[in-house]
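*Asks:* Sequence plus the predicted model coming up.
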Amino acid sequence: MLDLINDLLWGKVLITLLLAVGIGFTLASRFVQFRHFGRMFRILGAGHAFKRDKHGHLSSFQALLLSVAGRVGGGNIAGVAVAITLGGPGAIFWMWVVGLMGMATSYLECTLAQAYKTAQPDGTYRGGPAYYIVHGLGQRWHWLAALYSVLLLVTFGFGFTALQSYAVATSFNDAFGVPVVYSGIGMALVVGLIVFGGIKRIARVTEVLVPVMALGYILIALVVLGLNFARIPEAILLIVNSAFGLEQAVGGGIGAAIMMGVKRGLFSNEAGLGSAPNVAAVAYVPHPANQGIVQAFSVFIDTLIICSATALIILLSGAYDPAAGVDIGGVALTQTALADHVGEWGRSFVSVALLLFGFSTILYNYYLGENSLNFFSEGNVTLFNAFRVAIIGLCTWGALTDLGTVFAFADVTMGLLAVANLVGLIMLFKPGLRIMRDYDEQLRAGIPHPVFDAARFSDLNIDPAAWDIEPEDRQRLEQERAASLATN
């Protein structure tokens, strides 16, 4: 039954909705993910000015790293290998296409999450799909927001936390012989120390962990590319030709390539699932579109950079024969491919990378669960502490348990989660475009860092307290605006 529901959700309903939103908003926004690609880097530079400020806000850069911690995970290592095994090299091309369209979806959902965020007494913010559904669509849609929050808690807060613990513990056991019980207990202790510190401590940990794990994985990929520099054009040509049936695509031809590329791309970058907006909403930025642009870059990092790195490691190795296919899949294929390039230590490297990716994802999953609880009982410390204890228990239990049924159930709840979010996004297309145009108009007027005036959007039911920019930051932004206008 779970398999049938998954096939319906992921094979038909979700692919149609996700592509419709991604392509639809790409066209309606005049390709916003490409128009503002250069601004992604300028915004991150400006975000550093707010980093760990005295008011306790999280910067745009910290929120980016927290979302990357969730997006970048097993899908980047094992998922890419599965796509190539079942869909052939052409699946990677369609994964790229989905990633580029998903950047627009992520822009929309994260801009809305910022616009509809609510201010908290401790100086942080809360937001996400549940918040933009109930505030953007009105109380009559409260049931959809509540349903989304329950699904978020069950899927990420509970299900995927246990699954990540299982993946990390078993991978470490395979690579180094560490008993899963020790890995589970060790992970539970470390996670407990972090999550009891709240979102600010999680952000500080991911600020260190995510660059180390992502840059380390990209670095080893660059080493592989350097060792096989002359064959890179051949690998890219194989990907493109296979995508259009010009080469044999192992696993069922062009249809399989498209299906696996779309499914693995969507699963990896999470654009449209509504998970990243929960994190995007916590950032302190002058305009909602800032975080929309930055989170679009998060999808680019996940799919266009890290997934591509895994694909090239596999396709340039002796472990993959495009004519015969492969007898192994998942993380084992990635491990075998890297070992073929750099020696047996490559297997251990993949296991360590999976450990870091999985650990950071557990922290991310915890925050998503906490945010869903906050929607029902705002600021309830007792409830949060009970959830933190549950997360610690799940880390240990997940490492010791066969989670096949849990995984299938979580796939169903994640599919329903995405449907709830995508319905909300479709109905909030107009507010999303309106906020984007406000940002674009200020840029055209010569304002280097547009500022969001909540009073101009009072009809959207936005919390004005969440847009009360600190006096020193407002003064600095106004000085930059005056200087730019004078120059122009």
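*Replies:* Good, I have the coordinates.
*Asks:* CA only for contacts and neighbour counts going forward, please
*Replies:* Fine.
*Asks:* wouldn't residue 2 be in contact with residue 410 here?
*Replies:* No - using CA atoms under 8 Å, residue 2 is not in contact with residue 410, being 9.7 Å away.
*Asks:* Which of those two has more residues huddled nearby?
*Replies:* When neighbours are counted by other CA atoms under 10 Å, residue 410 comes out ahead of the other of residue 2 and residue 410, with 22 against 13.
*Asks:* For that one, which non-adjacent residue is spatially closest?
*Replies:* Spatial nearest neighbour of residue 410, chain neighbours left out: residue 155 (5.3 Å); criterion: CA to CA, 6 or more residues apart in numbering.
*Asks:* Comparison target, given below:
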Amino acid sequence: MQNIVDFFNGLVWSPPLVYGLLAVGLYFSLRMRFFQIRHFKEMIRLMFQGEKSPVGISSFQAIAVSLSGRVGTGNIVGVATAIFIGGPGAIFWMWLIAFLGAGSAFVESTLAQIYKQNEDNQYRGGPAYYIEKGIGGKIGKIYAVIFALVTILATGFLLPGIQSNSIAGSMTNSFPMPHWVVGAGLVLLVGIVIFGGIKSIANVATAVVPFMAVVYVIVAIIVVIINIQDVPAMFGLIFRSAFGMEQQFGGIVGGMIAIGVQRGIYSNEAGQGTGPHAAGAAEVSHPAKQGLVQSFSVYVDTLFVCTATALMILMTGMYNVSDGGDGFIVDSGVYQESPGGERNYSGTVAYTQAGLDNAFHGQETFNPDFVGFGSYFITFALLFFCYTTILAYYYIAETNLVYITRGRWPIMKTLLGLMLVLSAFYGTVSTAGLAWDMGDLGVGLMAWLNVIAILILQKPALRALKDFEQQKKQKGSGKFAIYRPDEGEVKNAGFWHHDYPERLRQEDYQYPGEDIPKK
């Protein structure tokens, strides 16, 4: 299995994808005049605007669901893995892909809103929908089905194992229990929620993700304060390493960029095609609103949470850096035992746990028998982050299943749920390397298909931003922006052409504080 996964990963994560993702993010940022800076305040305001309806969730709930998918093991274990493979400089490339990736996130999420539709009395949207409607014809339909099938495979089977493997690893570091026990408990917790639909998942995500993200960043700030004298040197190390100016890491620049982009994409998911599913479920009066909100979620994920992890690891020196073979460029002695009992020196949750134990308990060298605040805190942070990520994966897989079946054969949803929980259980008892490689394959396949699609379909999204900015300028606030696309310019956007104009005539759907003019 490992050899098969390695072979396909080598094809998928080739230089064209790695550098292509950077280029696409830069292209969209330039086309939209670096909107991620110009509209930063607007992103935050729109996130809390609170529009919703009986069939749609609010922007805040949508970003919570998106963050539940984004903020997970990639933010804790993925950062450690990036440092292990690419050294401290990999963090810079994670930052860069997050900043530029906001452009890709805006386009894909805005397209999800433009081409969303009402199915099963709830909004459904995402790449499969905008590929079919935006490209049109048989080519669009076939392309959309391929994306939907790949996404069901990735989020329903390949990706859950990464999250559950990280939960099991952290739990067994802190508590003496077998991995299968962790897996059984996780199956129960996931199964209780996933069959409640998007509103159930959104309620859990809204309650858990913002709270844990804030607490996690606060703990990182405390670590920074404790080690404040080391801050300039640490940032200097990151930037020097990123461009090969640090002699120690000069020979791994290529791998550093690749792993930084790869882990950055896995963490913030910009351009991957997962975020648009939650974006399409939101109730907004203009697609660009949700595009801006989803762009902000990329910042939260990488610039806040991933940076918090990097600070805790690098400032305490609790990390290893591989030389590409069996040796180490940096060897702090930190390791984690795998399910089989062997020592695993790759980037794992043990780095972050050891870093916190170093900061709060003075454990300057790795002691596998010591379990302190760091171990317990990271264990519970991973439990909540990874749990909500698995829930988000189910919703994404379900949305694509509904797209393919058109709501028929409800038994397929049950089978999908069973496949996902079995995948999560398998992840708890498998090796970390195989779990991550399978997840990387799923992410790469989705990214290839989605990036090509948003490049083809970019015009409606770019026009939507321009329309939003014009209305904001005329009315003094983007709060009052209403999307009324011309049917000749934006085809197959049935919701905005027919359903939404009808809803504007119904007072029941007036948004709080808005005086929406009737058309």
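*Replies:* The structure has been received and is ready for your questions. In this text the structure is predicted, and so the values were computed from the model without any measurement.
*Asks:* So what's the residue count around the residue nearest to residue 410 of structure 1?
*Replies:* 26.
*Asks:* ok, now how distant is it from residue 397 of structure 1?
*Replies:* Counting by CA to CA, to the nearest Å, the gap between residue 155 of structure 1 and residue 397 of structure 1 amounts to 16 Å.
*Asks:* Then residue 252 of structure 1?
*Replies:* To residue 397 of structure 1, residue 252 of structure 1 is 38 Å away according to CA to CA.
*Asks:* all strands for the stretch 1-150 of structure 2, in order.
*Replies:* 117-119, 122-124 (DSSP state E, counting those that start in this stretch).
*Asks:* what's the closest of the ones you listed to residue 84 of structure 2?
*Replies:* Closest to residue 84 of structure 2 of the strands of the stretch 1-150 of structure 2 is strand 122-124 (CA to CA; 39.0 Å).
*Asks:* who does that closest one touch, helix- and strand-wise?
*Replies:* Identification of packing neighbours for strand 122-124 of structure 2 by 3 or more CA pairs under 8 Å, 6 or more residues apart in numbering; DSSP states H and E yields strand 117-119.
*Asks:* buried sites along the strand it packs on?
*Replies:* Buried residues in strand 117-119 of structure 2, counted by 16 or more other CA atoms under 10 Å: residue 117.
*Asks:* What of stretch 464-476 of structure 1?
*Replies:* In stretch 464-476 of structure 1, counting by 16+ other CA under 10 Å, buried: 464, 466, 467, 469.
*Asks:* From the rest of the structure, what touches that stretch?
*Replies:* Residues outside stretch 464-476 of structure 1 that contact it (CA atoms under 8 Å, 6 or more residues apart in numbering) are 117, 118, 119, 125, 286, 452, 453, 454, 455.
*Asks:* Weed out the non-buried ones from those residues.
*Replies:* Buried members of those, scored by 16+ other CA under 10 Å, are 117, 118, 119, 125, 286, 452, 454.
*Asks:* With distance to residue 310 of structure 1 added, can I get those in JSON lines?
*Replies:* Below are those laid out as JSON lines (distance: CA to CA, whole Å):
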{"residue": "117", "distance to residue 310 of structure 1": "36"}
{"residue": "118", "distance to residue 310 of structure 1": "39"}
{"residue": "119", "distance to residue 310 of structure 1": "40"}
{"residue": "125", "distance to residue 310 of structure 1": "35"}
{"residue": "286", "distance to residue 310 of structure 1": "36"}
{"residue": "452", "distance to residue 310 of structure 1": "39"}
{"residue": "454", "distance to residue 310 of structure 1": "43"}
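*Asks:* can you tell me how far residue 460 of structure 2 sits from residue 113 of structure 2?
*Replies:* 11 Å.
*Asks:* Just give me the match in structure 1 for residue 418 of structure 2.
*Replies:* Under the alignment (TM-score structural alignment), residue 418 of structure 2 maps onto residue 389 of structure 1.
*Asks:* Next one: its match from residue 411 of structure 1, what distance?
*Replies:* For residue 389 of structure 1, the distance to residue 411 of structure 1 - CA to CA - is 24 Å.
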